[in-house]
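Peer 1: Next come a sequence and a model predicted from it.
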Amino acid sequence: MPSRSAHPHALPRTAAVVAAALAAGLLSAGSADAAPVRIHDIQGTTRLSPLDGQQVSEVEGIVTGVRAYGARGFWIQDAQPDTDPATSEGVFVFTGSAPTVKTGDAVRVSGTVTEYVPGGANSGNQSLTQITKPTVTVVSAGNELPAAVTIEGRKVPAAYAPEGDPAEGNSINRLPLHPRSYALDYYESLEGMNVAIGTSRVVGATDPYNELWVTVKPWENPTHRGGARYGSYTSQNTGRLQIQQLTPISESPFPKADVGDRLTGRTEGPLDFNQFGGYTLTARTLGTVEDRDLPRERTRRQDRDDLAVATYNVENLDPKDPQAKFDALAQAVVENLASPDILALEEIQDDNGATNDGTVAAGETLRKFTEAIKAAGGPAYEWRSIDPENNKDGGEPGGNIRQAFLFNPARVSFTDRPGGDATTATAVVRHKGRAALTLSPGRIDPANPAWENSRKPLAGEFSFRGRPVIVIANHFGSKGGDESLTSHHQPPVRSSEAKRIEQARAVNGFVKDVLKVQRGADVLVVGDINDFEFSATTKALTDGGALEAAITSLPRAERYSYVYQGNSQVLDQILTSPSIDDYSYDSVHINAEFAEQNSDHDPQVLRFEP
C-alpha cells in the first residue's frame, strides 16, 4: 500500500538503480553516487524505455490522474522537465488495485520499468511505458499540477509516421523520436503527460464503451457532414484523438455525441495509449458537447423506370432481438431508403440467433423483418436466400449469418431456378440469347478456399420490366487481425487483406463469365465488402474493367459508409458492370455517424434504368 509522509526525505540509491543508470548512460563508472532517475530518463528518446526491465527507486512526480477502474493505476509527471522535446515527462504507474493516491499528490515511486503491449505482442500495437509493482511514498498533497501541453492542429505534423526500420521487421520502436516531423512521434513524446485540447469537432460518435473521437485539425479531409474522411492509406488524419474520462461512469455519465457535434471548452488529462484507439486523452476535465443536430439522410424515391437496388448490413439480426430493432430497421428501409425494389441484406442470423444447436434456417428472421417493413408502410417484400452449413460461414458461433434478397413483387420479379444449396455452385449459361444462372438463388464457387469460414456470395436473377438483372450479394471477410494505424509496424500489417483479395478474384471471375456469355448483361455486385474503394480488394473486383466501384462517382467528401476510430471510410459498396453506365448513387448516412444506431453500417442505394 502507498505510504503517506508529511515531509520530503532522501533515501540512498540502491545498487540496482546504479546499475540501471550505468546501463542507460546516466552516469559514468567512476561516479560516487547515482544520479536521480527521472521520468524523462525512463521514457527515453525512442518508444522503448532504456530502463525496460530494470528496477528504479524514488522516481519523483506529481499525480496528474487516477484511474480506479479497468487498468488501475495513476499517472505522474515530473515538475522539472528537461529540454529535449522527444522525452516525455509523464509515466503511468500500474497498481492493479484501486490507487490510494490523489491528484495533486507529490510522490516518489519505486518499482520495475516495463513496456506493456495492449492486446499482446501479436497485436502489433505499440507499447505503453509504465512502472509496475510499485512502492509509493506520498510526500505532500494538494500540489499544483504541471501545466498541460495544449494539443493544437498546428503543432501536430502532417506526416503520420516514419517508415519502419527493415532491420527491425519494419518496426519504429527503436527509431529516435522526431516529434516535429511525425504525428505518432509527437503523441509518443507526450505519452503519460498532462495534455489538453480546446473546442474540437467530433469525428467519431460516442460508442458503447463511453469514448468518442475528435479532431484538432478541422481542415483535415472533412466530410460534408463533419467527419474526417479516410481516403487513402497515407491519409490517416493526424488530428484524430480518442477521448475517455477518468471519472467512473457511475459517478459521471459520459456525454452522447454524434459526428459533427463539438466538444466545447477545455478537455484536460493524461495522454494514455490503449488497445482500442491508441493515443487517448483520459480526461480529468471534460468539455461539454454542443449538439449540432446532424440529420439522418433520406434518399429520393426511384422514378417509375428506375430500378433501385440497395445493400444493408443489419448487424446480426435474429428473432431474439427486440421488436424495436426490427421496427427501426424497417422504418429506415421505408423512410430513409425509399423502399428499394431489391434489397440485399448482410448479417441475417438463423432463427435462434447465436444459440449453437445446429439450427441454420432463417425463415423466422426474414418473416419478422418483412412484416415489420409492411407495418411501417412499406411493400410486402418477398425474400430469397440459401441456408449455410452449420458454423461454416463465420460470424458468431451458432448465428450462421448469411446474405438474403428482399424484393418488391409489385415492381420486380425473381427468376427461380431451383437446386441451389450451401455447397452447390451456380454457373452461367446462355438462355434465349442472354446470360442466365443455372441456380437462382445460388452460391458462387462455395468450395473455393477463399470462402473458408466466410460468407459465400449469393447470386440471384431478377427481371425488371422484362429486362434481366443479375445481383450478387456479398459479405467479404472482416478486417479482424489487421494491425491498427498506430501499430509499431509502419506501414501496419493488413493480414486479413489476402483473403478478401482472393474472394474478390472469385467474384470478378464469375462476373467475367457472365460478360463472356452476354457482353451487355446488367450485373450488380453489392454488399459489405469490408474494404476501401482504393484497396487491393476493390482493384481485384474491378480487374479487367468487369466492374466499376459506383461509390467513386460521389464527391470525395461523401465517400464513406462506416466510421472507425474517427475515420469515415468505405466498407459497403455497389459495383456495376459496363452496361450500367448511367446511374445515381447514394450512401445513405443513418447509422455510422450516430451514438444511437440500429446498425454500425450505412446502407447504399443505386438507381438505374435497365
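Peer 2: Received the coordinates, thanks.
Peer 1: For the rest of this, base every contact and every neighbour count on C-alpha atoms.
Peer 2: Noted.
Peer 1: Tell me the secondary structure at Ser463.
Peer 2: Taking DSSP: H, G, I helix; E, B strand; the rest coil as the rule, one finds Ser463 in the strand state.
Peer 1: so who does Ile62 touch?
Peer 2: Ile76, Gln77, Asp78, Ala79, Thr103, Gly104, Asp105, Ala106, Val107, Asn143, Leu145, Pro146 (Cα atoms under 8 Å, 6 or more residues apart in numbering).
Peer 1: can you give me the offset of the one helix or strand it maps to from its chain's centre?
Peer 2: Per DSSP states H and E, Ile62 falls inside strand 55-67. What separates the centre of strand 55-67 from the centre of its chain is 33 Å, taken as Cα atoms, centre = their mean, to the nearest Å.
Peer 1: what does stretch 429-445 give?
Peer 2: That offset, for stretch 429-445, works out to 37 Å (Cα atoms, centre = their mean).
Peer 1: another one to put next to it:
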Amino acid sequence: MRTDRVRQLAAVFLVTVSLAAAQSAFAQKEYGIALIQGKGNISPKVREVVRVTGIVTARTRTGFFIQTPDDKTDNDPATSEGIFVFTRSEPKGEAAVGNMVSVTGTVTEFTPRAEPFSLSITEISMQDGRDMIQVLSKGNELPKPIVVGADVFKANNIDDMERLEGMRVVVSELLVTAPTGGRVDTANETVASNGTFYGVVKGLRRPFREPGYDLYEYIFLNDKQKGDLKKNFPQLKLWDANPERLRIESTAQLGSQPIDVPALTELKNVTGVVHYSYRTYSILLDPGTRPAVAGYQSQVNLPVANPNEFTIAGSNIENFFDDEDDPDIKEEIVTTSAFEKRLKKISNAFRTIMKSPDIVGTMEIENQKALQRLCDKINADTAASGKPDPKYQAIVLKGNDGRGINVGLMIRSTRVKVVETIQIGKDEKFNPPGGSEDAFLNDRPSLAARLEVSGPQGKAFPVTVIVNHLKSFLGYYDEKRQDAVRMKKRLQSEMIARFIQQRQKADPSERIVLVGDFNAFQFNDGVVDVIGAIKGKPAAKGEVMNPSDDLVDPDLTNLVDLINPMQQYSYCFDGNAQVLDHVLVNSAMMPFAVGLGYGRVNADFPESFRADGDRPERYSDHDPAVAYFSFEAAPPSK
C-alpha cells in the first residue's frame, strides 16, 4: 500500500510540474519576429525568454525556421521577419513545414566556436523541460520568398543580408562561382558530396581575392589594436571579403539531396531560407524545388605548343600517395584499384588538357617511385594512342614534411636532359615565436634543376627550373600560431629570393623559371608579401605587417600578371577565385616567354568528379599552370 501511495503521489507531482512548465512557457510575453531581430546585427531582446509565433518554413538537423505570415509583417524592410529556432537535435513533429506554431525560448546571438570572429546569428534557443512548441494551425501557405537581386549588395557591406536573415528568398538567376565540395576518402578514391557551393546574383562579376588585409580579421580587433595597425602600417589596405558571395547549401534542409555543379553554371529560381556560416550568408535550399540549370561549365584545354616552343608547367596533384607502404612516413595507404584509377585520371588530364608539357613541377608527391609510376602510365597511354612515347622520367628528393609529401619534377626525356639537381634549404632551421628552436624552415624544400631542352635543330636550350611548395595558410589568423606561421612564410620567401640572387650574380645570363604552389597571392595580403619578396618587388614597410627587404636585382616577372584578369586564378576558397600557383621568370628568361595558361580541369569542378576515373576533371583542387616559351628571343620592344 505504501508503494502504491508513493506512485500515486509521484504521478500527481509529475503532472503538476508539466502543467507548471507549460504555463510558465506560454506565460511569456509574445514578441513579433521583426522586433526580436531588430534593425541591427544584435537583437534588442538578446538573453530574454520570449514567446514568438510564425509559420515553419524549413527544418534542419538542429532546429527549424519560422517566419511571420505575409499579412502580419511590420512592413519595415530593415527588419527580418524570419528566425531560426535552435533545438539541438532534429525538431519534433509539431515543427512541420507549413504549421503555424507558437514557440518559447531564449533569444541568443550564436557564433560558431570554429569561427569566433564572424557575424552572429540571432536565434531562439529552446531548453528541454522549459520551452514548448504549440501548433496553432496546419497546412499554411508559406510566406512568399523575397527576390534577392544585385541591388541587395549595392552598399558592399559584410552584413548586407542581415535584414533577410531567417527569411525565405529566391535568386532568379544565380552564377555559380565555386563548385560543390565534398569529403574525399583518399584510400578508396571515393567522395561524399557535401552539397555546398557558392554563387552570386547574375549580373555581378565573379568574386576574386583582392589585395589587402581581410576585413573580417580587422573588424573584430579592439580599438587599441586597430589604432596600432593604423600607426605602424599607414598604407595597409583592407580587402572587403566580397560580401556579394552567397553560400548555397543544398543538403541543409531535411529531406534534401546534394546538387553537384561546376563553377560558371547558371541556375534559375534558387529558393530557400537565409542563414549564415563560414563568414558568408547562406541559402538553405528548399528540398522540393531544385533549381533549373541554364548553363554548364566544361573543362578548358590548353593549346599545343608549336615546334619552335616548349612548355614548363606546375601542378599540385594533391595527396598523391600510392598503394605501397613507405616505411619512412605514416601515410594512408591507397588501395591498388584506387591508385590505378587515379593514375588513369591524371594521365588523361596531363595528355588532353595540359598537352603533355616538356617539364612539369609537381607538388604533394609521396616519393619518386609513386611519381615514376605516373610517368609510366602517361608514357604507356600516349603510345597506346598512336603518339610518340614522351618517356617521362621522375625526380623526387625527400624533404621534412610530417605527412610525407614532397615536390618533384617530371621531364620528357626525349627532349629534356637533366644536368644537375639541387635541394634548397632542406636543413635550414628557424626559431619561431613560442616554438622549437630546431624547427625546420622548409617542410617541402624547393627543388632546383639545371636542364637542357632540345630545340628544333637539336640545339640545347639551358634553363633552370625551381619547383616550390611553400607554407600553407593554416594557422595564418590563429592567435596562438599566427606569429610563427607568418614568420615562416616570410623567411621562406626571402630564402628563395637570396638563392635566385646568388644565381643571377654568379651568372647573369642564367635563365630561371619558378613554378609551384606558393600558397600566396600575386599581391600582398597585408600580412606578408611572399611573391613580392621572391620577384624583387616587396611591398613597402607601411603596407604589410611582416615586410621583407628587396633582395633580388634584376627583378623577376610573374607571368600571372600578364594574362586576362578574369583568368587569374588557380584555386577556389570559400567562393573566392585566387592564384596560389604561379610561374615567375627572371630577366634572362623573359624574352623567351610566349604566354601562360591554366588548364581548367580542377578548381571549377565539383569534388564528386574526383571519383570518376573516366574523366579528367578534379584530379586535384588546383588548376595546373602551363607556361609557353620560344627557343628564339623576342626582339626588344622599341
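Peer 2: Noted; the coordinates are in hand. These figures come from a predicted structure and were not determined experimentally.
Peer 1: Can you calculate the TM-score here?
Peer 2: The TM-score (TM-score structural alignment, normalised by the length of structure 1) is 0.75; 496 aligned residues with a Cα RMSD of 2.8 Å.
Peer 1: before we move on, the earlier item: which residues of structure 2 does the very next helix or strand once past the strand holding Ile62 of structure 1 align to?
Peer 2: The helix or strand immediately downstream of strand 55-67 of structure 1 is strand 73-77, counting by DSSP H and E. On structure 2, the counterpart of strand 73-77 of structure 1 by TM-score structural alignment is residues 63-67.
Peer 1: which residues in the stretch 101-250 of structure 1 form strands?
Peer 2: Taking DSSP state E, counting those that start in this stretch as the criterion, the stretch 101-250 of structure 1 carries its strands at 106-116, 128-140, 149-150, 194-197, 200-204, 212-215, 240-245.
Peer 1: Please identify the deepest-packed of these.
Peer 2: strand 200-204 (a mean of 29; mean count of other Cα atoms under 10 Å).
Peer 1: mean per-residue distance, that strand to structure 2?
Peer 2: Averaged over the aligned pairs, strand 200-204 of structure 1 sits 1.7 Å from structure 2 after superposition, using mean Cα distance after the TM-score superposition for structure 1.
Peer 1: can I get the strands of the stretch 101-250 of structure 1 in JSON lines with distance to Leu515 of structure 1?
Peer 2: Output for the strands of the stretch 101-250 of structure 1, formatted as JSON lines (distance: least, Cα to Cα, whole Å):
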{"stretch": "strand 106-116", "distance to Leu515 of structure 1": "54"}
{"stretch": "strand 128-140", "distance to Leu515 of structure 1": "53"}
{"stretch": "strand 149-150", "distance to Leu515 of structure 1": "58"}
{"stretch": "strand 194-197", "distance to Leu515 of structure 1": "55"}
{"stretch": "strand 200-204", "distance to Leu515 of structure 1": "41"}
{"stretch": "strand 212-215", "distance to Leu515 of structure 1": "45"}
{"stretch": "strand 240-245", "distance to Leu515 of structure 1": "44"}
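Peer 1: Indicate which one of the ones you listed is closest to Asp393 of structure 1.
Peer 2: Nearest to Asp393 of structure 1 among the strands of the stretch 101-250 of structure 1 is strand 200-204; the distance by Cα to Cα comes to 30.1 Å.
Peer 1: what range in structure 2 does the closest one sit on?
Peer 2: The aligned range for strand 200-204 of structure 1 is 174-178, by TM-score structural alignment.
Peer 1: now the matching stretch, how far from the centre of its chain.
Peer 2: Counting by Cα atoms, centre = their mean, stretch 174-178 of structure 2 comes out at 14 Å from the chain centroid.
Peer 1: Residues contacting it, please?
Peer 2: 197-202, 206-207, 261-268, 270, 572-577, 603-605.
Peer 1: Of all the strands of the stretch 101-250 of structure 1, which one is nearest Ile580 of structure 1?
Peer 2: It's strand 200-204; of the strands of the stretch 101-250 of structure 1, that one is closest to Ile580 of structure 1 (Cα to Cα) at 34.3 Å.
Peer 1: Spatially nearest residue to Asp600 of structure 1 (excluding sequence neighbours)?
Peer 2: Of all residues not flanking Asp600 of structure 1 in the chain, Ala592 sits nearest, at 5.1 Å (Cα to Cα, 6 or more residues apart in numbering).
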